[in-house]
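> Fold the following, please.
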Amino acid sequence: MRIGILKCGQSPEVIRGELGDYDTLFERLLAGRGFEFTSYHVEAMAFPASVHDAEGWLLTGSRHGVYEDHAFIPPLEDFIRRAYAEHVPMVGICFGHQIIAQALGGKVAKHPGGWAIGPQDYDFEGELVTMNAWHQDQVQERPPGATVLASNDFCENAVLAYDDRALTVQAHPEFGDDFIHGLLDHRAKGVVPEPLQDAARARMGGPLHSAGIADRIEHFLKQPRASMAEARRGVA
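So this is what the prediction gives:
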């Protein structure tokens, strides 16, 4: 199955050579599951010609806010709406989670409670799941048709499902503790309050449920779907 990775940003250059860019992280997360990958650096305006250039799409994180004025955001929202209308499945992570929500009518804003960084616990359909997070923005208002699959007290809309067309996750299943350490060392100073940095460092080293989230992503992307023609006739 061909998955197109839409790179909405890049990992910090100072750790990119050692730990990889965002597309590399997802290729590792989903390795051995029968996927082939093609990356498009949409932040640099390198877009696919069609939503059908891949059988599914994965939208990465980014240092940008989805509500900011960047040239790549309007065409990315258009792409999302086309893929959604044509039933081409999408997975969105962090920025990807937020831009899908915004493109489909939701609202994203900085959370008044501040940042979530490092390991965070979520209630995922009754299962306790731990993932690394790194965000201040989050989905404040869900778009029509979005269903909450996971949440916690800090982030109500932590995982959203849009029937069989999109699955989006606010946290970062692709981030290991080594990547969070890199962000703490090179991006947190003067931005993230020191008590939050200390708490994140103290909690790292415990189990993460990255493999379980990869299982869910694989199942979502590979599940049987009606053809586009059937969907348009109202069969789906």
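> From now on I want contacts and neighbour counts done on CA atoms only, so please keep to that.
Will do.
> Count the neighbours of the closest residue to Gln170 other than its chain neighbours for me.
Nearest non-adjacent residue to Gln170, counting by CA to CA, 6 or more residues apart in numbering: Cys94, 4.3 Å away. Each residue near Cys94 was counted by other CA atoms under 10 Å, and the total is 26.
> what does Cys155 give?
Cys155: 19 neighbours (other CA under 10 Å).
> same question, the one 4 residues further on
Neighbourhood size, Val159 [other CA under 10 Å]: 25.
> State whether it and Val169 are indeed in contact, as I suppose.
Yes. If you go by CA atoms under 8 Å, Val159 and Val169 touch, sitting 4.5 Å apart.
> got a list of what the closest residue to Ala211 other than its chain neighbours touches?
The shortest distance from Ala211 to any non-neighbouring residue, by CA to CA, 6+ apart, is to Leu29 (7.4 Å). By CA atoms under 8 Å, 6 or more residues apart in numbering, the contact list for Leu29 reads Pro173, Glu174, Ser210, Ala211, Ala214.
> For the comparison step, fold the sequence that follows:
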Amino acid sequence: MENIGWKRFGVLICAEDSEYVKNIYGGFFGLFTKMLEEEKETWDMYKVSCGEFPKDDELNLYDGFVITGSCCDAYGNDKWICDLINLIKKLDSMNTKILGICFGHQVLCRALGGKVGPSPTGWDIGVRSITLSSHICPSSLDLPTKLSIIQCHKDEVLELPTEAEIIAKSDKTAIEMFKYGDHIMGIQGHPEYSKDLLLHLIDRLTQRNFIMEDFAVGARERAVMLEPDTNAWKRLCISFLKRNPKFVQSKSTC
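Purely as a prediction, here's the structure:
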């Protein structure tokens, strides 16, 4: 029997799970449901990087979607990336909530008319403190001005779409978070990651020659310098997806 009155969300998986991620965390889908799932909700998984997408006539059944990270470039033209961009445009026209993480943050920007590319300062791997906009709502979240988040990316948002707004920055990346309307938000960092998973990914990147060993040593050192504000990020993401239609407002109304 269908769960009447339950909310429904979809996770658009943009990366292949390693055996470690599957065994320890239940895959990337497990990472996001652990962070975001609450009672009376249904969560579906779509492996969009493998060509699995929700059907057009089912989109109105969803309260929101999450777009995950990926090893692929958000400015690439693989068929699945182009199909994902078309899906984002459809969801935007429906004012459906979308939360984009890392690659998801970047591909949202591209789909909405912004520009994405390699970071001019190179890889960012570790735990970094970012500065939030002073008018993120609701005030009941009681968020500090700065939050630490795990980073693992070499690309970034270079130019925002028209009408989008920066809501967080760091000393390395000018656009750590953005929002577009009241229904789309991108986060460059990984609120769903643990430090254990970060260290695993550093090893994988080294083994696949994406980063050199001397850089990996520095990344491991940076990984232990700060603790990510996991609970604060969980509250912030849940609030955006499920609670507040006016997540970011002018200072005078917050």
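> Can you give me the TM-score here?
Overlay of the two chains. TM-score (TM-score structural alignment, normalised by the length of structure 1): 0.89; 226 aligned residues with a CA RMSD of 1.9 Å.
> and which of the contacts of Leu29 of structure 1 is nearest Asp185 of structure 1?
Distance to Asp185 of structure 1, by CA to CA, is smallest for Glu174 among the contacts of Leu29 of structure 1, at 18.4 Å.
> What separation is there between the equivalent of that closest one over in structure 2 and Thr131 of structure 2?
Aligned counterpart of Glu174 of structure 1 in structure 2: Glu192 (TM-score structural alignment). Separation of Glu192 of structure 2 from Thr131 of structure 2 (CA to CA, to the nearest Å) stands at 18 Å.
> if you count what's nearby, which of those two comes out ahead?
Glu192 (22 against 18).
> Helices along structure 1, start to end?
13-19, 22-29, 73-85, 95-103, 177-186, 194-203, 210-222, 228-232 (DSSP state H).
> closest one to Glu55 of structure 1 among those helices?
Proximity to Glu55 of structure 1 (CA to CA) singles out helix 210-222 among the helices of structure 1, at 8.6 Å.
> what's that closest one packed up against?
Contacts defined by 3 or more CA pairs under 8 Å, 6 or more residues apart in numbering; DSSP states H and E place helix 210-222 of structure 1 against helix 22-29.
> what's the helix it packs on aligned against in structure 2?
The aligned range for helix 22-29 of structure 1 is 28-35, by TM-score structural alignment.
> picking up where we left off before, from the helices of structure 1, which stretch is densest packed?
Neighbour counts (mean count of other CA atoms under 10 Å) averaged over each of those peak at helix 95-103, with a mean of 26.
> can you give me the angle it makes with helix 73-85?
80 degrees (axes from the mean of the first three to the mean of the last three CA atoms, to 10 degrees).
> Onto which residues of structure 2 does helix 95-103 of structure 1 map?
Using TM-score structural alignment, helix 95-103 of structure 1 pairs with 103-111 in structure 2.
> quick one: the matching stretch to structure 1 mean distance?
In the superposition with structure 1, the average deviation recorded for stretch 103-111 of structure 2 is 0.4 Å (mean CA distance after the TM-score superposition for structure 1).
> ok, the alignment partner in structure 1 of Met177 of structure 2 - contacts?
When structure 1 is aligned by TM-score structural alignment, Met177 of structure 2 is paired with Val159. Contacts for Val159 of structure 1 (CA under 8 Å, 6+ apart) come out as Phe124, Val148, Leu149, Ala150, Ser151, Leu167, Thr168, Val169, Gln170.
> what does the fourth one align to in structure 2?
Alignment of Ala150 of structure 1 against structure 2 is given by TM-score structural alignment, with Ala168 as its counterpart.
> ok, the closest residue to its match other than its chain neighbours to Lys246 of structure 2 distance?
For Ala168 of structure 2, ignoring the flanking residues on the chain, the nearest one in space by CA to CA, 6+ apart is Leu132 at 4.3 Å. Applying CA to CA, the value for Leu132 of structure 2 to Lys246 of structure 2 is 16 Å.
> more neighbours, those two?
Leu132 (19 against 14).
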